[in-house]
Every structure is written in structure tokens, then in C-alpha cells.
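Q: Next comes the sequence, and after it the predicted model I'd like to discuss.
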Amino acid sequence: MAITVTATALPEIKLIEPRVFGDARGFFFESFNAREFAEQVEVGVEFVQDNHSRSAKNVLRGLHYQIQHPQGKLVRVTSGEVFDVAVDIRRSSPNFGKWVGVNLSAESGRQLWIPPGFAHGFVVLSETADFLYKTTDYRFPEYERCLIWNDAQVGIAWPVSGEPTLAPKDAAGKGLASADTFR
């Protein structure tokens, strides 16, 4: 197998580690293989869009989700390092309001699978980071929602000193108590 898959503290969120083949010339790894993803992560997932963002140190993006047309995301970093977070926002889940965070970097090649029903965000730890992700549905701006990054009810331990740099829509995110959530 070219990947190792590990469940996180939120069992639906999966950490995916590729087998990297390296030598004096550099390295090679499969960043995505549909057959292995279906066998080891989740059956029936179809990705429809790839996205790429570049952000500076201390930029925090998120916590994003779409209340209709929810997206599953397969995320990875191709340069730099981020602290990546998923929050369970499914009211029927025993883990509602709980979060998991992992460091993702270009060096490790690790990826994170975040299925629909979770809010997602990250903060950049390196000078810059290139963040790539596949989604299972298209972007629908009218259904985009944002959970505020520093909601005390959720209590994410972001590895930042001081206030991160936020987009206006992220700064205006809602707390879990008043946010639109999934059943």
C-alpha cells in the first residue's frame, strides 16, 4: 500500500501518510489514488474541485463549511507548514463541538480527510504555506458559513501568539451556540 491511514480523536477525520520514495535526486509519492482512498478511507467519495491557497505566517483561514452542498475535503500542504483543524458541527453526533488539530507540512506529506459535517480551518506556522485541497462538492457562496476561530465553547488550542491575521468574513464568524449547524 502507498498510504497509511490513522483515525484521529474524531474517528471520521483521517490522517493519511503517503509512502515516500526518496534518493539523491529528490522524492516521489502518490498524492492521491482513488482505489486506495476507497479501500482505506471512505467508499463512494468523488472529488469535483481542487483548490490552492498561499498564505503568510500567522494567517488563519476558517473555520469554513457550507450549510447546503456540504463539502468533504482532502487537504495537504505543498510548501511550508500549517496547524489544520476540523470541528464536528453535527448536532446528532456524540462529538458535537469537539475538534481535532494536526500539523501538516510539505516535508511530511501528510494529508487530512475531513468529511461533510465538519467546519475546517488552518493557521500558517511557517513564513508562507501553500495549501491544496480537493472537495466533494462545488463552492456555493450563498451557503458558506464560518465558525469563529476562538469560540470558547469549542476551545481550540491554536499554536499562535497574539491575534492571527483574519479575512473580514472569518473575523465575523459565529460561535457554535448561534451558528448554523448540521442535524
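A: Perfect, I can see it now. Residues are numbered from 1 along each chain as shown.
Q: from here on, contacts and neighbour counts on C-alpha atoms
A: Will do.
Q: now for the top helix by length along the chain, which elements pack on it?
A: In the chain, ranked by residue count with DSSP state H as the criterion, the top helix is helix 34-40. In terms of contacts (3 or more C-alpha pairs under 8 Å, 6 or more residues apart in numbering; DSSP states H and E), helix 34-40 is packed against no helix or strand at all.
Q: buried sites along that helix?
A: Going by neighbour count (16 or more other C-alpha atoms under 10 Å), the buried part of helix 34-40 is F37.
Q: How far off centre is it?
A: Centroid separation between helix 34-40 and its chain, computed with C-alpha atoms, centre = their mean, to the nearest Å, is 19 Å.
Q: Now tell me what touches the next helix or strand after that helix from outside.
A: Once the chain leaves helix 34-40, the next helix or strand it forms, by DSSP states H and E, is strand 49-56. With C-alpha atoms under 8 Å, 6 or more residues apart in numbering as the test, strand 49-56 has contacts from 124, 126-138.
Q: ok, so of these, who is nearest I156?
A: I156 has its nearest neighbour among the contacts of strand 49-56 in V124, at 15.1 Å by C-alpha to C-alpha.
Q: residues near that closest one, how many?
A: 29 (other C-alpha atoms under 10 Å).
Q: quick one: contacts for it?
A: Shown in contact with V124 (C-alpha under 8 Å, 6+ apart): S55, A56, K57, N58, V59, L60, G80, E81, V82, F83.
Q: now with 10 Å?
A: 54-61, 80-84, 103-105, 130-131, 159-160, 164-165 (C-alpha atoms under 10 Å, 6 or more residues apart in numbering).
Q: And for it, nearest residue in space, chain neighbours not counted?
A: Among residues not flanking V124 along the chain, V82 sits closest, at 4.4 Å (C-alpha to C-alpha, 6 or more residues apart in numbering).
Q: Distance check, the one you found against A119.
A: V82 sits 16 Å away from A119, going by C-alpha to C-alpha, to the nearest Å.
Q: how about the helix or strand containing the residue nearest to V124: buried residues?
A: Assigned by DSSP H and E, V82 belongs to strand 81-88. Within strand 81-88, the residues that count as buried by 16+ other C-alpha under 10 Å are E81, V82, F83, D84, V85, A86, V87, D88.
Q: The structure to be compared is supplied as follows:
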Amino acid sequence: MMVRNTGLEGVLVLEPTPHRDSRGFFTRTFDVAVAHAAGLRPEAFVQDSQSRSYRGVVRGLHGRGGDGEAKLVRCSFGAVHDIVVDARPESATFGRWMATRLDDQDLVHLYIPPGFLHGFQALTEVADVCYRIDREHEPAEDLAVHFEDADLGIHWPAAVGCVSERDRNAGSWSELCRLLASRVA
């Protein structure tokens, strides 16, 4: 498994090496030694979750207040257009976002450290996304920014399909910036 940095400090791409043959493939989806070598603390992960989405569905942009939340994300079935937004006010890349295709062919994983927003759009008829998370869910700390926020200018590759009520009613990036500034002051 190879690990590489991205243009957003702390966000890592983990690239497994699947062994393919006529039966399909076998791959390691997690390796403690690789995680430690990349500077991650695998023992900190406390919850595994999975979502299923249908073509065009957008989930996000979600984050966590307080101490934030680290995630290790992969698409176990289908394909998604994955978005990560730097929401760390002290970061040199604050407000920048990146897109990564996660799918069941390349099997790439994305490590997202605390302080980022995350979302994705399903690109295939069905897409299953698996998350390994380092904190138990605390709804009072949930943060959300509208997936079509004009200030962020995120480009979704397909027509947006079903979106949750929470995501349709999410606030703006500028509102989140004001909230984050008030917490620092």
C-alpha cells in the first residue's frame, strides 16, 4: 500500500495494491504498519460506518466542530466524486477544496484529518462508501455547508439527484467562517 500527500496539508491518499486474477481480486484495505508510517494513529479509530447512495445523490458537505473528526474513507462498491474542503482557519489552504475519484476499481482510500468538510456525489447506479472515524458521533457538533455554495464553487460532475433535507438547508461557507472566527476569538 502506497501513501501520498495531496495539495491540502494532512489529507492523504492511500493506494492499495490489489492482486487480480480470473476470480477477481484480493486487497488489503487497512494496514496498521502503513498507517503508523504515514503518521496516523490507527488505534484512535472508534467507529466504522457505511452509506449507500444512488446515481447523482450528493451527501455533504459535513464536518465536526470541537476537536474535529478524522476519517479514512473509501468506496467499496461503485464510484464517487469525493470532495474535501479545508475548514481550518489557521491553515494556509483554508477554504480550498480538492476532488478525488474513489471507486471499487482503484480502491483508493482518502485520509481526512480533523478540521475538514467532506462530501461526495455517487457516479454509478449504486455507490457504497465506507468510513473509519476517530470519534463517536455527537450531533451537537455537526457542521454543514451547502453543497452548491457559490463561494466554494465546487463542481459536481453529474446532475445533482436526491439530497437530504439537512444538506438542502445547510448554511453558507461565509456563515461557517463567521462561526469559526467567533470560536477562535
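A: Looks like it came in fine. Being a predicted model, the structure only gives us computed values, none of them experimental.
Q: ranges for the helices of the first structure?
A: 34-40, 168-171.
Q: circling back: and which of the contacts of strand 49-56 of the first structure is nearest to F29 of the first structure?
A: Among the contacts of strand 49-56 of the first structure, and counting by C-alpha to C-alpha, the member closest to F29 of the first structure is L132, at 15.6 Å.
Q: which position in the second structure aligns with that closest one?
A: Under the alignment (TM-score structural alignment), L132 of the first structure pairs with C130 in the second structure.
Q: Relative to the centre of the second structure, find the outermost residue for me.
A: S22 (32.0 Å; C-alpha atoms, centre = their mean).
Q: Give me the buried entries from the contacts of strand 49-56 of the first structure.
A: The neighbour-count criterion (16+ other C-alpha under 10 Å) marks V124, S126, T128, A129, D130, F131, L132, Y133, K134, T135, T136, D137 among the contacts of strand 49-56 of the first structure as buried.
Q: Those: which two are farthest apart?
A: S126 and D137 (29.3 Å).
Q: picking up where we left off before, would TSV of the buried residues of strand 81-88 of the first structure with distance to A152 of the first structure be doable?
A: Converted to TSV, the buried residues of strand 81-88 of the first structure look like this (distance: C-alpha to C-alpha, whole Å):
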residue	distance to A152 of the first structure
E81	25
V82	22
F83	18
D84	18
V85	15
A86	15
V87	13
D88	15
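Q: of these, closest to F28 of the first structure?
A: E81 (19.1 Å).
Q: ok, now which ones touch the closest one?
A: Per C-alpha under 10 Å, 6+ apart, neighbours of E81 of the first structure: 57, 103-108, 122-131.
Q: To which residue of the second structure is it aligned?
A: Aligned by TM-score structural alignment, E81 of the first structure pairs with A79 of the second structure.
Q: Tell me how many other residues surround the closest residue to its match other than its chain neighbours.
A: Closest residue to A79 of the second structure apart from its sequence neighbours, by C-alpha to C-alpha, 6+ apart: D103 at 4.1 Å. D103 of the second structure: 24 surrounding residues under other C-alpha under 10 Å.
Q: how much space between the aligned partner of D103 of the second structure in the first structure and H69 of the first structure?
A: Counting by TM-score structural alignment, D103 of the second structure corresponds to S105 in the first structure. In this structure, S105 of the first structure and H69 of the first structure are 29 Å apart, going by C-alpha to C-alpha.
Q: Could you do G117 of the first structure as well?
A: Applying C-alpha to C-alpha, the value for G117 of the first structure to H69 of the first structure is 10 Å.
Q: When these two are compared, which one has more neighbours?
A: Using other C-alpha under 10 Å as the criterion, G117 of the first structure and H69 rank with G117 on top: 24 against 15.
Q: Walking through the second structure, point out its strands one by one.
A: Using DSSP state E, the strands assigned to the second structure run over residues 2-5, 12-15, 19-21, 24-26, 47-54, 58-64, 71-77, 79-86, 97-103, 109-112, 116-122, 126-133, 142-144.
Q: The third one corresponds to what range in the first structure?
A: Residues 21-23 of the first structure are where strand 19-21 of the second structure aligns, with TM-score structural alignment as the criterion.
Q: Residues in contact with the matching stretch: which ones?
A: Here stretch 21-23 of the first structure has contacts from A2, F27, F28, F29, E30, using C-alpha under 10 Å, 6+ apart.
Q: so what's H120 of the first structure up against?
A: 61-65, 72-73, 84-88, 99-101, 114, 146-147, 149.
Q: in the first structure, which residue is closest to the centre?
A: H120 (4.9 Å).
Q: which residue lines up with that one in the second structure?
A: Under the alignment (TM-score structural alignment), H120 of the first structure pairs with H118 of the second structure.
Q: Count residues in the vicinity of G10 of the second structure, would you?
A: So G10 of the second structure, with other C-alpha under 10 Å, has 16 neighbours.
Q: Show me what it aligns to in the first structure.
A: In the first structure, G10 of the second structure lands on E12 (TM-score structural alignment).
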